[in-house]
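K.L.:
Kindly return the folded structure for what I paste below:
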Amino acid sequence: MSCSSLEALTRCSVAVDLGAARTRVYAKGTGLIVDQPSVVAVNTSSGALIAVGDAAERMDGRTPQHIRVVRPVAGGTVRDIDMARRMVRSLIGERLRRVRRRRVMAHAAATVPHDADPLACRAAVETLTGVGARRVELVEAPIAAAIGAGLPVAQPEAAMVLVCGTTTTQVAVVSVGAIVAAGTVGLGGDTIHHAVVQYLRNRHELLLPSQEVRPLHLALLGSGGVGNGVYTGLIDVQGRDVVSGLARTVTIDPEEVRSAIQTPLTGLLDTIRTVLLRCPPDLVADLADRGMVLTGGSAVLPGLADQLREHTGMGVRLAQEPELASVNGLAALMAGRLAPNPAAEEEAQGPATAGAARDALSGPHPLSGDREVIGAPESGAAADAVPVPGQEAG
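P.N.:
Model prediction:
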C-alpha cells in the first residue's frame, strides 16, 4: 500500500485515527480535540442523525425499530463512507470552530491498516475529503503506533509493535523506518469480550449484557490484572440468570478470565510466530532482547500481556497511553519527529539519528520509499465541508 513521506506529513494540520471503537482527532497547535466512540445513531425513516459518539453508544441495544445504531468503521477500515463522513463532521464541527485558524482541515493525516487495499485507502481519503480536507496523507497504523509508543523506528534494529484493536490485531516488526514483516489476525477486544461472556454463561449460567463487559474488565484492571500476571481480590458480576431470567450476582476469581481468553489468543500467538519467521535472523535476535510493545485500546485487556509473555518467551511492555499511540505517532510525524516528543526522540534514536530524521524534511523519508503518496486533488473542497472561522461552508 502507499504511504506518505515525512515532509508531506509536516504540512498536515489535523491527524485522524479512525478506529472501529473510537475516533480520535488531533489538531496541530491545539492537541487532542476529539476522542469519541465511532458510533452513529440514525433515524431509518428520515435518515436524520439522532446522536454520535458517547450518546449514540449509550443507545446501543436500547433503541426502537426506527432508530439504528451504526458503526461505520471495522478493523480500522471505513465500511460506510457516508455514515463515517457524517460522524466525523458531527464530532469535529464544533470543536474545529473553536480552533480559530483558517483552513484547519485543508491538509489531514490518517492511519490505515498495514494490509489495507486500495479501496480501503480510498475510503479513508474520501471520508476526510468529504468533511473539508483538500489533501489526505496516509500512514500505516503500525508505523504510527510504534512512533507513538516511543520505539526507535529509524534505527537499523528490530522493534515489534502490536496494534490491538476492537476487531483485529496487527503485528508488525519495524526497522529503519519501514515494516519488515507484518500480519493481521481477526482477533480484538470484541473477541475477548465474547469469550468472557460465553464463559460466564457456560460456567456460571449468567447472561452478561454486552455493555457490562468493559466495566468488568476495568474492575479487573483495578485488581492488578494487567501485565504483571498477578490477580488479587474477587469481582462481583451482575447479570441475568439463564434459567430464571432474574437479575443475579456472581463472584468470580480474576484468574478465571485468564482461562477464558486462552482459546481466542491462539490465533494471535500463531500470527506472532508467522511474523517472526518472516524476519531476518539478526532482527529476531534484537527482539529477543527488546520484546514487544502493546498499543491500541484493547492492549489493556486483563491477562493479555502476561499470556503473551508466557507463550512467546518474549518481554511484553504496555505502551504509555496505549490507546493514543497511533494518534500520538501521527502528531509526532506532523511535527517532523520520529518520537512523541524531542526528549524521547533523542533517547530512543540517539542524537545523530534524531538529527538526521529532522534533516530528512528536505527529502524523502524511509517511510515513503518509492511509493506514491495517496491524496485527494489539491483543488475543490467537498460541498459539505465543515465550516471554519473565516471560511464559508461550501
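K.L.:
Only C-alpha atoms from now on, for both contacts and neighbour counts.
P.N.:
Will do.
K.L.:
Okay, helices next: where are they in the chain?
P.N.:
Per DSSP state H, the chain carries helices over the ranges 6-9, 54-59, 81-98, 118-129, 141-148, 189-204, 213-222, 254-260, 262-278, 281-290, 304-312, 325-334, 342-349, 351-359.
K.L.:
and this one, so I can compare the two:
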Amino acid sequence: MAAATDIGIDLGTASILVYAKGKGIVLKEPSVVAYDKDSDKVKAIGEEARQMIGRTPGNIMAIRPLRQGVISDYVITEKMLRYFIQKSMGRRGFRKPRIVICVPSGVTDVERRAVEEATYQAGAREVTIVEEPIAAAIGAGIDITKPCGNMIVDIGGGTTDIAVISLGGIVVSSSIRIAGDNFNEAIIRYVRKNHGLFIGEQTAEAVKIKIGTAYQQPELMTMDIKGRNVVTGLPKTVTLTSEEIREALVDTVSQIVEAVHSVLEKTPPELAADVSERGIVLTGGGALLDGLEEVISERTGINTMTAENPASVVALGTGEYVEIMADFERR
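P.N.:
As a prediction, the model looks like this:
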C-alpha cells in the first residue's frame, strides 16, 4: 500500500469509519442519509442526518441504507459512500483510492458483490473485501497469521459476527442479525410495556449507553427519560433503573451468548483449547454494553475481554489488512 490514497472502510449498519494509511481513523459518522422524496435529492448525510431521525417533515426521510450489515438501498448507499470517501480524502483526492471494505461473515455472494459494486461506483480504483471478524482481530492487535485459534465476537449495530480465526482465515463462524440496534429495540419495547411510554431510537440509545447493563450490578443506576404517554398522548417523564434495563436486554443478550456457545461447539478441539487458554475477545460498538464480558465468561467458562476502543478496531484492521496478508503470502 504505497499510495497515500489507500483507505479502509468499516461499512457498519450504525456508523461508518474510514481509516487512512498513515493517519489512522479520519472519519466516523452515522450511516444515515436524509432524503427528500419530493425532489428525489439527498439533503444530508452522516451526523447531520442522524439528528433528523424522528424529527423530519413528511417529505424528508432519514434512512439507514444498510440493514443488518447488508445494503438495503443500493443507490443511497453508493451516494453515502461517495460522500464519505471524498470527505475523508479531502482536497488531494484526485487519484482514485484503493479501498478495503469489510462485510459481515455471513453475507451471501450477491450481498458481497453489491458492496463491491457500490464501492467501485463511489469512486474506488481497486476494491478488496474483508470479512469483519478478520478485520476486528487485526485491529485488536491479534496476530492472525499464526496457527493458533483466536475467538472474536464482533457486536456491531446490525449484526454480531462470531468467528474462530487461525492462519489468516476463518475456521468456524456464525453471523447473527442481532446486535446493538436490537438492544435499542428491546429498551423501546420494555419502556412501552412497563411504563406506558413511547420513546424514540435516540433516547433508547442514550439509556443503553448511560445505564445499560447485561449483568446484575451491585448498585442501581437511574436515569430520567422523556417520551410520550401511550394513553394520553402527552409528554411524560419516567425514571428507569439499570436493573430494569438488564431485564429488558436479557433475551437479546442470551441470543448472542447462545451463538457464541454454538460456535464453540463446532470448533475443532485443538483450536478450542487455544481459545480457552487465550480467551474470547469482544469488539464492535455493542461490546461497550456494561457486563457483557461477565455474562459470556459465566456461561462459557472462558475468560472474556473487550478490545481497546472496540468501536474502532474493525476500521483499523481493515486499513492494515492488505499489508498483513501480503506479508503472510510472501513467507
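K.L.:
Next, the TM-score between them, please.
P.N.:
Once superposed, chain against chain, the TM-score is 0.91 (TM-score structural alignment, normalised by the length of structure 2); 330 aligned residues with a C-alpha RMSD of 2.3 Å.
K.L.:
Need the helices of structure 1 in TSV (columns: mean neighbour count and distance to residue 70 of structure 1).
P.N.:
Putting those into TSV (neighbours: other C-alpha atoms under 10 Å; distance: least, C-alpha to C-alpha, whole Å) gives the following:
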stretch	mean neighbour count	distance to residue 70 of structure 1
helix 6-9	24	31
helix 54-59	18	9
helix 81-98	19	8
helix 118-129	21	16
helix 141-148	29	23
helix 189-204	18	16
helix 213-222	17	19
helix 254-260	18	29
helix 262-278	16	26
helix 281-290	15	40
helix 304-312	18	28
helix 325-334	29	23
helix 342-349	18	39
helix 351-359	15	41
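K.L.:
now for those, which one comes closest to residue 245 of structure 1?
P.N.:
Nearest to residue 245 of structure 1, of all the helices of structure 1, is helix 189-204, at 12.4 Å by C-alpha to C-alpha.
K.L.:
Distance check, residue 91 of structure 1 against residue 236 of structure 1.
P.N.:
Residue 91 of structure 1 sits 35 Å away from residue 236 of structure 1, going by C-alpha to C-alpha, to the nearest Å.
K.L.:
ugh, typo on my part, it should be residue 314 of structure 1
P.N.:
33 Å.
K.L.:
Which one of these two is surrounded by more residues?
P.N.:
When residue 314 of structure 1 and residue 236 are compared on other C-alpha atoms under 10 Å, the one with more neighbours turns out to be residue 314, at 15 against 11.
K.L.:
The aligned residue in structure 2 for that one: what's it in contact with?
P.N.:
Aligned against structure 2 by TM-score structural alignment, residue 314 of structure 1 finds its counterpart in residue 302. Contacts for residue 302 of structure 2 (C-alpha atoms under 8 Å, 6 or more residues apart in numbering) come out as 275-277, 279-280, 296.
K.L.:
With residue 360 of structure 1 instead?
P.N.:
Here residue 360 of structure 1 is in contact with 6-7 (C-alpha under 8 Å, 6+ apart).
K.L.:
just residue 254 of structure 1 next, same as before
P.N.:
Going by C-alpha under 8 Å, 6+ apart, the list of residues near residue 254 of structure 1 reads 220, 223, 225, 231-235.
K.L.:
would you turn those into a markdown table with distance to residue 324 of structure 1?
P.N.:
A markdown table is the format used below for the contacts of residue 254 of structure 1 (distance: C-alpha to C-alpha, whole Å):
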| residue | distance to residue 324 of structure 1 |
| --- | --- |
| 220 | 21 |
| 223 | 23 |
| 225 | 21 |
| 231 | 26 |
| 232 | 28 |
| 233 | 29 |
| 234 | 30 |
| 235 | 28 |
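K.L.:
Which one of those residues sits in the busiest neighbourhood?
P.N.:
In those, the most neighbours by other C-alpha under 10 Å go to residue 225, 26 neighbours.
K.L.:
any idea how far residue 90 of structure 2 lies from residue 58 of structure 2?
P.N.:
34 Å.
K.L.:
Find me the equivalent region of stretch 244-253 of structure 1 in structure 2.
P.N.:
With TM-score structural alignment as the criterion, stretch 244-253 of structure 1 aligns to 232-241.
K.L.:
how many other residues sit next to the aligned partner of residue 39 of structure 2 in structure 1?
P.N.:
Aligned counterpart of residue 39 of structure 2 in structure 1: residue 46 (TM-score structural alignment). Look at residue 46 of structure 1: counted by other C-alpha under 10 Å, it has 9 neighbours.
K.L.:
Next: residue 61 of structure 2.
P.N.:
The number of residues packed near residue 61 of structure 2 is 20, by other C-alpha under 10 Å.
K.L.:
Help me confirm that it comes into contact with residue 39.
P.N.:
No - under the criterion of C-alpha atoms under 8 Å, residue 61 of structure 2 is not in contact with residue 39, lying 11.9 Å apart.
K.L.:
which residues touch the corresponding residue of structure 2 for residue 293 of structure 1?
P.N.:
Residue 293 of structure 1 maps onto residue 281 in structure 2, with residues paired by TM-score structural alignment. Residues counted as contacts of residue 281 of structure 2 (C-alpha under 8 Å, 6+ apart) are 151-153, 304-307.
K.L.:
quick check, nearest of the contacts of residue 302 of structure 2 to residue 261 of structure 2?
P.N.:
Nearest member of the contacts of residue 302 of structure 2 to residue 261 of structure 2, counting by C-alpha to C-alpha, is residue 296, at 9.0 Å.
K.L.:
That closest one reaches residue 305, doesn't it?
P.N.:
No - Residue 296 of structure 2 lies out of contact with residue 305 (C-alpha under 8 Å); the separation is 9.5 Å.
K.L.:
returning to what we had before: will you turn the helices of structure 1 into TSV that also has distance to residue 15 of structure 1?
P.N.:
TSV is the format used below for the helices of structure 1 (distance: least, C-alpha to C-alpha, whole Å):
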stretch	distance to residue 15 of structure 1
helix 6-9	9
helix 54-59	21
helix 81-98	12
helix 118-129	10
helix 141-148	11
helix 189-204	24
helix 213-222	27
helix 254-260	36
helix 262-278	29
helix 281-290	29
helix 304-312	29
helix 325-334	6
helix 342-349	19
helix 351-359	19
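K.L.:
which one of those lies closest to residue 169 of structure 1?
P.N.:
When the helices of structure 1 are ranked by proximity to residue 169 of structure 1 (C-alpha to C-alpha), helix 262-278 comes first, at 7.7 Å.
K.L.:
picking that back up, and the contacts of residue 254 of structure 1, which is closest to residue 151 of structure 1?
P.N.:
residue 225 (24.6 Å).
K.L.:
ok, now how distant is that closest one from residue 254 of structure 1?
P.N.:
Counting by C-alpha to C-alpha - residue 225 of structure 1 and residue 254 of structure 1 are separated by 7 Å.
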